[in-house]
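Student: after the sequence you'll find the predicted model.
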Amino acid sequence: MSVKGFMTSAVAAGVKYQDRLDLGLIYSETPAVTAGVFTTSQVKAAPVIIDIERLKQEGRSQAILVNSGCANACTGKQGMESALRISEMLSTALKIPDNMVQLSSTGVIGDQLKMSAFENSMQTLVDGLSADNFDAVAKAIMTTDTVPKTASRTVMIGGKEVTLMGMAKGAGMIMPNMATMLAFVITDAQIGFPQLHSALSGSVERTFNRITVDGDTSTNDMVLVMANGKADNPWIDEESTENLELFQDSLESLLKDLALMIVTDGEGASKCITIRVCGAREDSDAEKVARTVANSNLVKTAFFGEDANWGRIIAAMGRSGVKFNPDRVDIAFNDVVIVRDGLAVGKDAEEQASKVLKEKKFNVCIDLKEGNGCEEVYTCDFSIDYVKINADYRS
């Protein structure tokens, strides 16, 4: 599958390692409406700062250049100058305005970019542009990921077929606020900037902002969507409520696929778990409880050990800051109820629940019985491999 008017390319530039794809390019033949959401960390990488400013001014872009191997974060004036120089290199090679370039980096924080890697590879990268390299770019943005992450959707809008293709990277430092690690979506939809930004922000809130691997937020998190209008569908604007809903549903479905791929590929993870909290007074209360449980290291290590230790779950709930009556709480693993009205159901139920924990994917269902609020957060287990991966990440 490809998206009309878009081309991609990837090369092994040697940003950090040799003979490994690490520099990717996404290019639209014409300027594309572009929306982005970015890390809310006070510590922002140079490319994030540049992208935010450019999108404020333009709301359009024509290229995304992304490297792995070096985050270009906490690199001061030199890091900013390097990013701007790389942007200039690409815009010259593509013959497009410099402000039409969006930049993205991922890797070790604090290292300066190896400029020779970009200087020696930029023309080769541009010369390699084709409609068939989307998967190669998805590989080029990987760091501790074990698999590339891509997804696609098609939707009929006004009698025209609209295509969306997305990629993401992320396996650790995952509990974003407004974005998650790196994700890029291209679409041939014809849509206004306010509508694209609204669709992206809402979709991210219900997908990427509902996942956690380790409770950490990156300095480089971003999600970018480029829409070049080549599908020639009726313009999606403030009057196109129905078409906007169709587009947003497709975008959100695609982003949810990518978000769950990130959780499933969490560093050292062996299980993907949905924490579903219902019966809260408000949806926001349900989310707080679910997120506290999903981030608990004790809960996550119990999942890894396949131990139905519900005491860790209710203990995490108790420090969520949400008021509830513990004597009314029900907890179930999939359909196996292990706690009813705050009390253990019994050994037989615990044995059945332990069997559920042996599965690769399962749900933890919590009913507070306080109201109608309900939310989900997606997490993974916490394994010995997570510690090993992050103990020697810079080596």
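Tutor: Okay, I see it. Numbers count the residues shown, from 1 in each chain.

Student: C-alpha from now on. contacts and neighbour counts both.
Tutor: Will do.

Student: and Val37, what does it touch?
Tutor: Counting by C-alpha atoms under 8 Å, 6 or more residues apart in numbering, Val37 makes contact with 178-179, 200-201, 222-224.

Student: touching, Val277 and Glu375? I think so.
Tutor: Yes - contact status for Val277 versus Glu375: in contact at 5.6 Å, counting by C-alpha atoms under 8 Å.

Student: which residues are in contact with each of these two?
Tutor: In terms of C-alpha under 8 Å, 6+ apart, Val277 and Glu375 are both contacted by the residues 286-287, 290.

Student: so which of Val277 and Glu375 has more stuff around it?
Tutor: Between Val277 and Glu375, counted using other C-alpha atoms under 10 Å, the more crowded position is Val277 (26 against 22).

Student: if we can go back for a sec, out of the shared contacts of Val277 and Glu375, who's the most crowded?
Tutor: Ala290 (30 neighbours).

Student: and the strands in the stretch 151-300 of the chain?
Tutor: If DSSP state E, counting those that start in this stretch is used as the criterion, the strands of the stretch 151-300 of the chain fall at 160-169, 182-187, 222-227, 272-280.

Student: which one of the ones you listed lies closest to Asn363?
Tutor: When these are compared for distance to Asn363 using C-alpha to C-alpha, the nearest one is strand 272-280, at 4.7 Å.

Student: residues making contact with that closest one?
Tutor: The list of residues contacting strand 272-280 from outside it, by C-alpha under 8 Å, 6+ apart, reads 260, 263-264, 286-287, 289-291, 293-294, 324, 360-381.

Student: one more pass at 7 Å, please.
Tutor: 263-264, 286, 290, 294, 360-380 (C-alpha atoms under 7 Å, 6 or more residues apart in numbering).

Student: nearest residue to the middle of the protein?
Tutor: For the chain, Thr180 is the residue whose C-alpha lies nearest the centre (C-alpha atoms, centre = their mean; 3.7 Å).

Student: hold the first one in mind and look at this next one:
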Amino acid sequence: MPVNLPIPAASSLHAVNGVRIGVVEAGIRKAGRKDLTVMLLDDGCSVGGVFTTNRFRAAPVQICRNHLVAGNTRAVVINTGNANAGTGADGLARATQSCAALAKRLNLDATQVLPFSTGVIMEQLPVDRIEAGLDAAIADARADHWLKAAEGIMTTDTQPKAYSTQVVVEGRTVTVTGISKGAGMIRPNMATMLGFIATDACVAPSLMAALARELAEGSFNRVTVDGDTSTNDSLLVIATNKAGHAPIVDLQSPAALVLKAAMLEVARLLAQAIVRDGEGATKFITVQIDGGRTEEECRKVAYAIAHSPLVKTAFFASDPNLGRILAAVGYAGIDDLDQGLIELHLDDVHVATQGGRHTAYREEDGQRVMKQSEITVRVGLGRGTASQTVWTCDFSHDYVTINADYRS
């Protein structure tokens, strides 16, 4: 069961003027599961993306990056059940073919279509099934199909992930709606996750790549489930330019700051939903590092804690074996770290001070916190004023079971 993650209601998701979505079952994955989604964008949208740092990028990631450079994106095609990764030249050809098939039906150029895939690696993409399902997907396209899309892009997710908000920008009501998928093979620098965030705000096309990077840096690059960086992870950000306010041409302008705050709220909720629905997760853990000299060294410490199987299994068992956290701090890669300055808290419980056990700490207090479904680990480095936060989950027996049985 996801950790304190409500199932979104379709009525809570605002339509974004300029985006229509169709979702069908094309037989790409198991029977009875919707697995093909198309997004149809009105002409004049501004689009930006962020993609996996894995050097073994999937074919659709490579095609997406090239097509974004070409500009004037008008459609998106997403399949689940097959990652089209580790498929060589054949995979590139099949991803290109899926773009061409959708483009032909919409009277577009193939470069105006962005492909996304998620699922099993090193299996041929059944592009014939994608092509066979496109007409039905186009016919199904509606502005209010965001929840259907969230369901259609799921793989090992146990429930759909979607959020929506509205904000006033220069006197105009602006909508931000997004969906994501992901539950395993998740770590910073993107992961086996797909994210799609759209707004009807007016944003200059030249700003979209930077906007996508900012949103990813404050959200999807702050989550980790198991430390594995996927071949397919992608975040697409769309501005349809329909809201009617003056175009945003500076990401530091007052209008941009209002819009970015709303978009970052949606992005963070989507990213945190991935952790809350992490494979086999029973606890949602916030790791906050304070007192670093730089944000980079704070991130190193946070990720060392959040990636540690020993730390994560201790949280699953509610076992206050908290020396594992101190050990992770020590191997995070800060060469001149002074352990005598380290402070460790679990929520309100002061566990360690000046690098050693706090005299008032009792193991039953640590266990009390570790039994909670939501926990905050706070580490003070005593080196400066920088801070960073990441979100992770525990490791349970179910994580092994899910991944051992993934292809069956």
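Tutor: Structure received. Keep in mind it's a predicted model, so treat the numbers as computed, not measured.

Student: hmm, back to that, export the shared contacts of Val277 and Glu375 of the first structure as TSV, with columns for distance to Gln57 of the first structure.
Tutor: Written out in TSV, the entries for those read as follows (distance: C-alpha to C-alpha, whole Å):
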residue	distance to Gln57 of the first structure
Ala286	37
Glu287	34
Ala290	38
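
Student: tell me the one of the residues you listed nearest Met100 of the first structure?
Tutor: Checking these against Met100 of the first structure by C-alpha to C-alpha gives Glu287 as the nearest, at 37.5 Å.

Student: so who does that closest one touch?
Tutor: With contacts defined as C-alpha under 7 Å, 6+ apart, the neighbours of Glu287 of the first structure are 375-376.

Student: one more time with 6 Å
Tutor: Applying C-alpha atoms under 6 Å, 6 or more residues apart in numbering, we find Glu287 of the first structure in contact with Glu375.

Student: would you mind measuring from it to Ala315 of the first structure?
Tutor: Between Glu287 of the first structure and Ala315 of the first structure the distance is 16 Å, computed by C-alpha to C-alpha, to the nearest Å.

Student: cool, and Lys95 of the first structure?
Tutor: Between Lys95 of the first structure and Ala315 of the first structure the distance is 58 Å, computed by C-alpha to C-alpha.

Student: equivalent analysis for Val356 of the first structure, please.
Tutor: The spacing between Val356 of the first structure and Ala315 of the first structure, counted by C-alpha to C-alpha, is 21 Å.

Student: higher neighbour count, these two?
Tutor: When neighbours are counted by other C-alpha under 10 Å, Val356 of the first structure and Ala315 differ, and Val356 comes out ahead with 20 against 16.

Student: name the element the counterpart of that one in the second structure belongs to?
Tutor: In the second structure, the residue paired with Val356 of the first structure according to TM-score structural alignment is Val369. Taking DSSP states H and E as the criterion, the element that holds Val369 of the second structure is helix 363-370.

Student: how far away from the center of its chain is that helix?
Tutor: 31 Å (C-alpha atoms, centre = their mean, to the nearest Å).

Student: residues in contact with the residue nearest to the centre of the first structure?
Tutor: Thr180 of the first structure neighbours (C-alpha under 6 Å, 6+ apart): 208, 221.

Student: just want the angle from the biggest helix by length in the second structure to strand 172-181.
Tutor: If each helix of the second structure is counted by residues according to DSSP state H, the longest one is helix 254-276. Direction vectors for helix 254-276 of the second structure and strand 172-181, defined by axes from the mean of the first three to the mean of the last three C-alpha atoms, to 10 degrees, enclose an angle of 20 degrees.

Student: helices of the second structure, residue ranges please.
Tutor: For the second structure, helices defined by DSSP H occupy the ranges 59-70, 88-106, 127-139, 146-152, 208-217, 254-276, 295-307, 309-317, 323-330, 363-370, 397-404.

Student: ranking the ones you listed by burial, who's on top?
Tutor: Mean neighbour count (mean count of other C-alpha atoms under 10 Å) peaks for helix 146-152 among the helices of the second structure, with a mean of 24.

Student: for it, give me the average deviation versus the first structure.
Tutor: Comparing helix 146-152 of the second structure with its match in the first structure after superposition yields a mean distance of 0.8 Å (mean C-alpha distance after the TM-score superposition for the first structure).

Student: which residue in the second structure aligns with Gly14 of the first structure?
Tutor: With TM-score structural alignment as the criterion, Gly14 of the first structure lines up with Gly27 in the second structure.

Student: just Cys278 of the first structure next, same as before
Tutor: The alignment partner of Cys278 of the first structure in the second structure, by TM-score structural alignment, is Asp290.

Student: can you check Leu196 of the first structure too?
Tutor: Per TM-score structural alignment, the equivalent position to Leu196 of the first structure in the second structure is Met208.

Student: how far away is the alignment partner in the second structure of Gln123 of the first structure from Arg129 of the second structure?
Tutor: Under the alignment defined by TM-score structural alignment, Gln123 of the first structure is paired with Asp135 of the second structure. Counting by C-alpha to C-alpha, the gap between Asp135 of the second structure and Arg129 of the second structure amounts to 11 Å.

Student: the longest helix of the second structure: average distance to aligned residues in the first structure?
Tutor: After superposition onto the first structure, the average distance of helix 254-276 of the second structure to its aligned residues comes to 0.9 Å, using mean C-alpha distance after the TM-score superposition for the first structure.

Student: which part of the first structure lines up with that helix?
Tutor: Mapping helix 254-276 of the second structure onto the first structure (TM-score structural alignment) gives residues 242-264.
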